[in-house]
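[1] sharing a model prediction with you, sequence too.
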Amino acid sequence: MVVSSSQLVPLIRQWARELGFSQIGIAGVDLASAEPGLAQWLAAGFHGDMQYMAAHGMRRARPAELVPGTVSVITARMDYLPRDTPAGWQAVEFERLARPSEGVVSVYARGRDYHKVLRARLQKLSDRIAEALGPFGHRVFTDSAPVLEAELASRSGQGWRGKHTLVLSREAGSMFFLGEIYVDMPLEPTEPVTAHCGSCQACMDICPTGAIVAPHRVDARRCISYLTIEHAGPIPLALRSLMGNRIYGCDDCQLICPWNKFAQVSSLPDFDQRAGLSGQQLAALFGWDEATFLRLTEGGPIRRIGHERWLRNIAVALGNALRVADAAQAASLRAALQARLAHPSPLVVEHVHWALAQQPP
């Protein structure tokens, strides 16, 4: 099959839809205008413990340095709401947050690890392109290297950067994953779209820890997603009580966003909710031993934080639940916490002691 460059992008879009992708865009590789903002964000220390971000420096904004020979970037969007997501799903999620003794895992993390899903399908898409054109230089990325994926996505028309820094689409809100294929062939860039946040700052107002310090600027060190996933050490004392019952990630800025009334369900079963990760009591989750944790998180994104951080996160949530519990609930929560006082990890034990010190009304 011989395909001209003008025919290629429509074909890529067709193949991508067949593979479960929702949208394809094309970006150029000149991201120089994004470099000052990236440098300022790093200089402010907003990346926290994510030293890989500083280590790669400006290579994040220079695709042709990261992968020599790159002249275009194919960007891909994949919606991830589970197939059985009900109408009014945002209200359902807010109700979970209002039940202090229930553990809340971010919607995206309740199914299969998106890294695995997107990477495999982006590679299949690359293979289809190679079948049509012959061998070509390319590299697939899914949140897996120093790539400014939100910048590339917005430049290629996937959406605009919301004030929470996530990409927003008028057709799909922000409940989607992004992936990229760096390619060594010139493709005509797709047009960016205009921003539609206006004066709305609902995401900034709702952030439990005030991590969105200004429009389009997030201090990761205060972000619950960072604290529960990327951060390896003790959770700062001042932020623990603000985390509520969020034990892996945080969706608040997306739940409140008006554009997410247009969020789309996934066409793939991969992102359906797994049993055991939704609607579970904190005490039950805290009782998982490491073997159970590994078994129930196999193939999912939660496994990457390990059992120790899992227990750390839940201990904080148990302390927050204890603070508002009635007498009967308090006894149950204390019993769950006390069962971990002899845990071999000082990190876990310190958070358990903090949680036990929280007093019910």
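    Happy to help now that I have it.
[2] from now on I want contacts and neighbour counts done on CA atoms only, so please keep to that.
    Fine.
[3] how close does L296 get to R60?
    L296 is 34 Å from R60, where distance means Cα to Cα, to the nearest Å.
[4] ah, wrong one, I meant R217
    As judged by Cα to Cα, R217 and R60 stand 17 Å apart.
[5] ok, those two, which is more surrounded?
    More crowded of R217 and R60, by other Cα atoms under 10 Å: R60, with 21 against 16.
[6] comparison target, given below:
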Amino acid sequence: MNRSPSPSSSSPAHALADAAGPASDAAQAATSPCEPRASDPSHSSSSVPLDAAALAALATRIRTWGRELGFGAIGISDTDLSHAEAGLAAWLEAGCHGEMDYMAKHGMKRARPPELVAGTRRVITVRMAYLPAAVLSPDAATVQGLPPENEPQDAVDAASRNAGTPRESTHGDWRARERARLADPQAAIVSIYARGRDYHKVLRARLQQLAERIEGEIGAYGHRVFTDSAPVLEVELAQKAGVGWRGKHTLLLQRDAGSLFFLGEIYVDLPLPTDADDPAESAANVPETAGAHCGSCTRCIAACPTGAITAPYRVDARRCISYLTIELKGSIPLELRELIGNRVYGCDDCQLVCPWNKFAQAAPVADFDARHGLDRATLVELFGWSAKEFDERMQGSAIRRIGYECWSRNIAVAMGNALRAPRSDAAMRGREIHESAAQGSALHNRALRADRALDDTARAAIVAALRSREHDESVLVREHVRWALEAA
């Protein structure tokens, strides 16, 4: 995935997997042991002899097949990630992975693909956009009262210096709409990547199809498919394959797609030519270094509500809202609760302020379209779901993994923050949101909360919803509900 709180992933629970910094991919989402193996590289190889010319032709066909399957970019790299080991070790040693014990459990296997899957010689990395097409539609509703996007000049200058003048976006103001919902204390904010079908299922199926096309061409060969569910340094591999560069928020960025995409990999035992070896063959896939086109822009760092981006290319998962609302199973630290605002699952703030996301691409499939109104739901609405309703509605969603208890915990915190919002309209609409992003994370979050006020009716509805679960059977939920009611 391209977003999560650890140094190995590419999704928005969407970048923790890459939080260790440019030298390592620390984990950004849910991970489980390993993907089911399709074929073991340590016990099989191509049944058809392949010389250099045949391998080069196969690599070209792999890219073509990948595009046909909806992948926006396909790159091939070798398996040498030794440069990432020191950063990964330091990130783990500092405890930045929090309670994600699986991050430390696999040790350096993350940076050593052949140790994870014996016989691996190359890694095929793909990306797939997840921003729903309807969000980018010219017919999408506009936001009244918010100013047009105001990109920081240094980021624009950096983009111009490094990549030519960025193209004008034709995608409208989807980021303004997201910011408007963040400014509404009644709104329940679910990270964009998690509003639709579980990306693990979507990418895994298409990666398997790609692997099978290769097998149909050359016969049996050793391979294994991964989708943010194994100890894989996804961003490091993607960067090495020329699929993009690591941004200062630790997510992978691409000039024509921003960062709103998932990553997936196929480990293979085939000595395919890499993008670094043959840039002419791979066309646009020229490997780049971390921050290659970020210039002096630090907007993502300033915009982080909790200050989790502790330095360029480094995230402390323990402060990241994606970690706090997804990976953390216990009580959310008191000092961080107000900073969470109305975010109930994940956080997209660092992506919303990134200038490169003017070029975010539409998802090639409808699977990532928002389900059950998660793009417009209110806190009271979601808090009213029973455990049965949660399980039924979140079937096939990445959200189901956290369970009803943590889901309720998160919403209770957001409701407490709504009650802490001002009682009258603030006069800073829009402008202060932009200004605060440049001044610091705490002010950023306060400005978002203060942009809209709760009226008496909305306030009463939130208090009533909280009191209805003041004696919830879950100790965890009760504790967070009572904290929320302190502001009633």
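    In hand now; what should we look at? Computed from a prediction, not measured in an experiment: that's the story for all the values here.
[7] any chance you could compute the TM-score here?
    After superposition, the two chains reach a TM-score (TM-score structural alignment, normalised by the length of structure 1) of 0.97; 359 aligned residues with a Cα RMSD of 1.2 Å.
[8] structure 2: matching residues for stretch 275-295 of structure 1?
    Here stretch 275-295 of structure 1 aligns to structure 2 at residues 372-392, judged by TM-score structural alignment.
[9] got a list of contacts for the matching stretch?
    By Cα atoms under 8 Å, 6 or more residues apart in numbering, the surrounding residues in contact with stretch 372-392 of structure 2 are 186-190, 192, 195, 393, 400, 404, 408, 411-412, 414-415, 461-462, 465.
[10] okay, how far is it across it, tip to tip?
    By Cα to Cα, one end of stretch 372-392 of structure 2 lies 11 Å from the other end.
[11] identify the residue of structure 2 aligned to L242 of structure 1.
    So, by TM-score structural alignment, L242 of structure 1 is matched to L339.
[12] on that earlier part again, the contacts of stretch 372-392 of structure 2, buried ones only, as a ChimeraX selection?
    The ChimeraX selection below is limited to those of the contacts of stretch 372-392 of structure 2 classed as buried (16 or more other Cα atoms under 10 Å):
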select :186,187,188,189,190,192,195,400,404,408,411,412,414,415,462,465
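[13] show only the entries of the contacts of stretch 372-392 of structure 2 found in helices.
    Per DSSP state H, helices hold the following members of the contacts of stretch 372-392 of structure 2: 393, 404, 408, 411-412, 414-415, 461-462, 465.
[14] please tell me how far the closest residue in space to R400 of structure 2 that isn't next to it in sequence sits from R246 of structure 2.
    In this structure, R400 of structure 2 finds its nearest non-sequential neighbour in M394, 5.2 Å apart by Cα to Cα, 6 or more residues apart in numbering. Going from M394 of structure 2 to R246 of structure 2 by Cα to Cα gives 31 Å.
[15] and these two? which has more neighbours close in?
    R246 (29 against 21).
[16] quick one on the thing from earlier: gap between the match of stretch 275-295 of structure 1 and the chain center?
    Mean C-alpha position of stretch 372-392 of structure 2 versus that of the full chain (Cα atoms, centre = their mean, to the nearest Å) differs by 22 Å.
[17] what do you get for stretch 333-349 of structure 2?
    That offset, for stretch 333-349 of structure 2, works out to 16 Å (Cα atoms, centre = their mean).
[18] also stretch 47-63 of structure 1?
    18 Å.
[19] same question, stretch 18-35 of structure 1
    18 Å.
[20] okay, now the counterpart of A360 of structure 2 in structure 1: neighbour count?
    Here A360 of structure 2 is matched to A263 in structure 1, going by TM-score structural alignment. Neighbours of A263 of structure 1 under the rule other Cα under 10 Å: 19.
[21] now do the nearest residue in space to A263 of structure 1 that is not next to it in sequence against R59 of structure 1, distance only.
    With Cα to Cα, 6+ apart as the criterion, A263 of structure 1 has its nearest non-adjacent residue at 4.2 Å, and that residue is A172. According to Cα to Cα, A172 of structure 1 stands 30 Å off from R59 of structure 1.
[22] the two: which has the busier surroundings?
    Higher neighbour count among A172 of structure 1 and R59: A172, with 21 against 18, using other Cα under 10 Å.
[23] just the closest of the ones in helices among the contacts of stretch 372-392 of structure 2 to A53 of structure 2, please.
    R393 (50.4 Å; Cα to Cα).
[24] over to the nearest residue to the closest one once chain neighbours are set aside. Which of the three states is it?
    Spatial nearest neighbour of R393 of structure 2, chain neighbours left out: H372 (7.1 Å); criterion: Cα to Cα, 6+ apart. Secondary structure, DSSP: H, G, I helix; E, B strand; the rest coil: H372 of structure 2 is coil.
[25] map S144 of structure 1 across to structure 2 for me.
    Aligned partner of S144 of structure 1 by TM-score structural alignment: S229.
[26] distance of the closest residue to N260 of structure 1 other than its chain neighbours relative to Q281 of structure 1?
    What sits nearest to N260 of structure 1 in space, not counting adjacent residues and going by Cα to Cα, 6+ apart, is G173, at 4.2 Å. Noted for G173 of structure 1: a distance of 30 Å to Q281 of structure 1, by Cα to Cα.
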